[in-house]
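1. Below is the sequence, then the predicted model.
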Amino acid sequence: MSFSPLIQQLITALRCLPSVGPKSAQRMAFHLLERDSEGALALSEILQKAVAEVGHCRQCRTLSEHELCEICKSESRDRSILCVLESPVDVLAIEQTGGYNGLYFVLSGHLSPIDGIGPEDLGIDKLLDYIHATEINEIILATNPTVEGEATAHFIAAQVKELGIKVTRIAHGVPVGGELEFVDGGTLAHAMAGRRSLL
């Protein structure tokens, strides 16, 4: 059975979302059309508004509807520490921990020569300009613990090496509450290499 062209277009449009396959998109489309037409209209309206009004913060490059995001505008943030991340969703993840009070810089991805993504595509030149123009004492490289994330972190560290700024990398290893027998070898190796003294 084939759907009407408009329904098929809706299903196809919903597949642009991450992890949404044909069946999930079909269920969403029918739910919105049959059971929640008000929700569908509200979703359509706010989606159009968000796409039109949300851009990137001029300073840290996270998503914001203002020229400067709330974090960059805040006077209570520690402006001597800069955390470098791959995406705006990573900013949210770190903010939710409540354990960091510095500033951020979002790269919009990681180095990937195979995909043709180089330093100029990530805004690393903007990161270096930002570091030169401010009084940063420490840069925390919080890129993902993937091959590309590690390569990106090492590339940035090499670029700022001459500036005399402390460069640190987030630790990764055994999760809190995890059991060693269920942790993969790569994670255990990182945990062993990043061990610290208790006394």
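-> Structure received. The model shown is predicted, which means the values in this text are computed figures rather than measured ones.
2. When you work out contacts or count neighbours from here on, use the C-alpha atoms and nothing else.
-> Will do.
3. From A13, how far out is H66?
-> 28 Å (CA to CA, to the nearest Å).
4. Check V84 too.
-> Counting by CA to CA - V84 and A13 are separated by 32 Å.
5. Please apply the same query to L63.
-> For L63, the distance to A13 - CA to CA - is 23 Å.
6. what do you get for D36?
-> 18 Å.
7. same deal with A142?
-> Relative to A13, and taking CA to CA, A142 is found at 33 Å.
8. cool, P22 as well?
-> With CA to CA as the criterion, P22 and A13 are 10 Å apart.
9. For the residue nearest in space to the middle of the chain, which residues are in contact?
-> Nearest to the mean C-alpha position of the chain, by CA atoms, centre = their mean, lies S87 at 2.1 Å. Neighbour list for S87: 62, 106-109 [criterion: CA atoms under 8 Å, 6 or more residues apart in numbering].
10. same thing with I117?
-> 110-111.
11. Now do the strands in this protein.
-> 55-56, 63-64, 81-85, 103-106, 138-141, 166-169 (DSSP state E).
12. need those strands in JSON lines with mean neighbour count and distance to V160, can you?
-> Below are the strands of the chain laid out as JSON lines (neighbours: other CA atoms under 10 Å; distance: least, CA to CA, whole Å):
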{"stretch": "strand 55-56", "mean neighbour count": "16", "distance to V160": "24"}
{"stretch": "strand 63-64", "mean neighbour count": "18", "distance to V160": "25"}
{"stretch": "strand 81-85", "mean neighbour count": "23", "distance to V160": "13"}
{"stretch": "strand 103-106", "mean neighbour count": "24", "distance to V160": "14"}
{"stretch": "strand 138-141", "mean neighbour count": "21", "distance to V160": "9"}
{"stretch": "strand 166-169", "mean neighbour count": "16", "distance to V160": "8"}
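13. ok, second structure coming up, stack it against the first:
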Amino acid sequence: MKHSPLVQGLIDAFTCLPGVGPRSAQRMAYHLLERNREGGRHLAAALGQAMDGVRQCERCRNFAEGGLCPVCADSRRDQGQVCVVSSPADVIAIEQSGEYRGRYFVLLGQLSPIDGMGPRQIGLDQLEEQVQAGSINEIILATGTTIEGEATAHYILEMVAGTAVTVSRIAQGVPMGGELEFVDGATLAHAFRGRRPV
């Protein structure tokens, strides 16, 4: 038996979410239709408001509801220090640490030619404009340690070569409280390469 067009449309809509296949989407749709129609209406309203009201910050590409995101609009932040991250979720993670007081630049992806993600698609042309304008004196690379993350970091390093901008990379390696026996070899190798004097 097939679903009615409206039910099938709802199921299909849920499959746009990462990690949600047809079965999971069907469970979600059935749950809302059987037990929580008010929750479904609230979800629909929140989705509509977010899709219409959330845009990219003009300066850093993070999520914003106005021209600038709250970080870029905060004059107390170090405007010359920019941490380059892959996604808005990375900004939240760094902000929760309470250690960083500069601005961000959110790539919304990483260099991946296979996926059609080149320098322009991840906003590196905008970052280069900011570097050329002289508004940045330090870039902190906080991209992942995947091949794409490393390629992105290398591209940015090459992009700012010959400018007065200093570039650093966040430390990577053994997590706080971690036992060495449970840390993988690649992470340990990274930790040894990034060691510093005590």
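-> Cool, the structure landed. As the structure is a computational prediction, the values presented were derived from the model and not from experiment.
14. before we move on, back to that, compare A142 and A13 of the first structure and say which one has the larger neighbour count.
-> Taking other CA atoms under 10 Å, A142 of the first structure and A13 do not tie; A142 has more neighbours (21 against 12).
15. pretty sure the more buried one contacts A93?
-> No - taking CA atoms under 8 Å as the definition, A142 of the first structure is not a contact partner of A93, at 11.2 Å.
16. so what's V7 of the second structure closest to, chain neighbours aside?
-> A29 (7.4 Å; CA to CA, 6 or more residues apart in numbering).
17. got a list of what that neighbour touches?
-> A29 of the second structure neighbours (CA under 8 Å, 6+ apart): 7, 10-11, 14.
18. Which helix in the first structure has the most residues?
-> Counting residues, the longest helix found in the first structure (DSSP state H) is helix 37-53.
19. with the second structure superposed, average distance for that one?
-> Helix 37-53 of the first structure, aligned to the second structure and superposed, deviates on average by 0.8 Å (mean CA distance after the TM-score superposition for the first structure).
20. just checking, what residue in the first structure corresponds to R193 of the second structure?
-> With TM-score structural alignment as the criterion, the equivalent of R193 of the second structure in the first structure is A193.
21. hmm, I was thinking of Y30 of the second structure
-> Aligned partner of Y30 of the second structure by TM-score structural alignment: F30.
22. which of the contacts of S87 of the first structure count as buried?
-> 62, 106-107, 109 (16 or more other CA atoms under 10 Å).
23. and which of those residues is nearest E120 of the first structure?
-> L107 (10.2 Å; CA to CA).
24. ok, back up a step: so can I have JSON lines of the buried ones among the contacts of S87 of the first structure showing distance to T187 of the first structure?
-> Formatted as JSON lines, these follow (distance: CA to CA, whole Å):
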{"residue": "T62", "distance to T187 of the first structure": "29"}
{"residue": "V106", "distance to T187 of the first structure": "25"}
{"residue": "L107", "distance to T187 of the first structure": "24"}
{"residue": "G109", "distance to T187 of the first structure": "22"}
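25. Of the contacts of S87 of the first structure, which is the nearest to E70 of the first structure?
-> T62 (10.4 Å).
26. Return the residues in contact with the closest one.
-> 56, 69, 87-88, 91, 105-106.
27. Now with 10 Å, please.
-> 55-56, 68-69, 71-72, 85-92, 104-108 (CA atoms under 10 Å, 6 or more residues apart in numbering).
28. what do we get in the second structure for L14 of the first structure?
-> Using TM-score structural alignment, L14 of the first structure pairs with F14 in the second structure.
29. got the contact list for its match?
-> 20-22, 24-29.
30. The match of R193 of the second structure reaches G173, doesn't it?
-> Yes - look at A193 of the first structure against G173 with CA atoms under 10 Å: they come within range, at 9.2 Å.
31. Of those two, which one has the most company?
-> More crowded of A193 of the first structure and G173, by other CA under 10 Å: G173, with 18 against 12.
32. The more buried one is in contact with G194, isn't it?
-> Yes - here G173 of the first structure reaches G194: they are 7.9 Å apart, a contact under CA under 10 Å.
33. got any residues that touch both of these two?
-> L188.
34. Skip the chain neighbours and tell me the closest residue to F63 of the second structure.
-> Nearest non-adjacent residue to F63 of the second structure (CA to CA, 6+ apart): Q56, at 5.0 Å.
35. ok, the counterpart of A153 of the second structure in the first structure - contacts?
-> Residue pairing (TM-score structural alignment): A153 of the second structure is matched to A153 of the first structure. A153 of the first structure is in contact with 84-85, 110-111, 140-145, 159, 167-169, counting by CA under 10 Å, 6+ apart.
36. Tell me which two in the residues you listed are the farthest apart.
-> P145 and Q159, at 19.5 Å, using CA to CA across these.
37. Just want to know which of these two has more residues nearby.
-> More neighbours surround P145 than the other of P145 of the first structure and Q159, with 16 against 13 (other CA under 10 Å).
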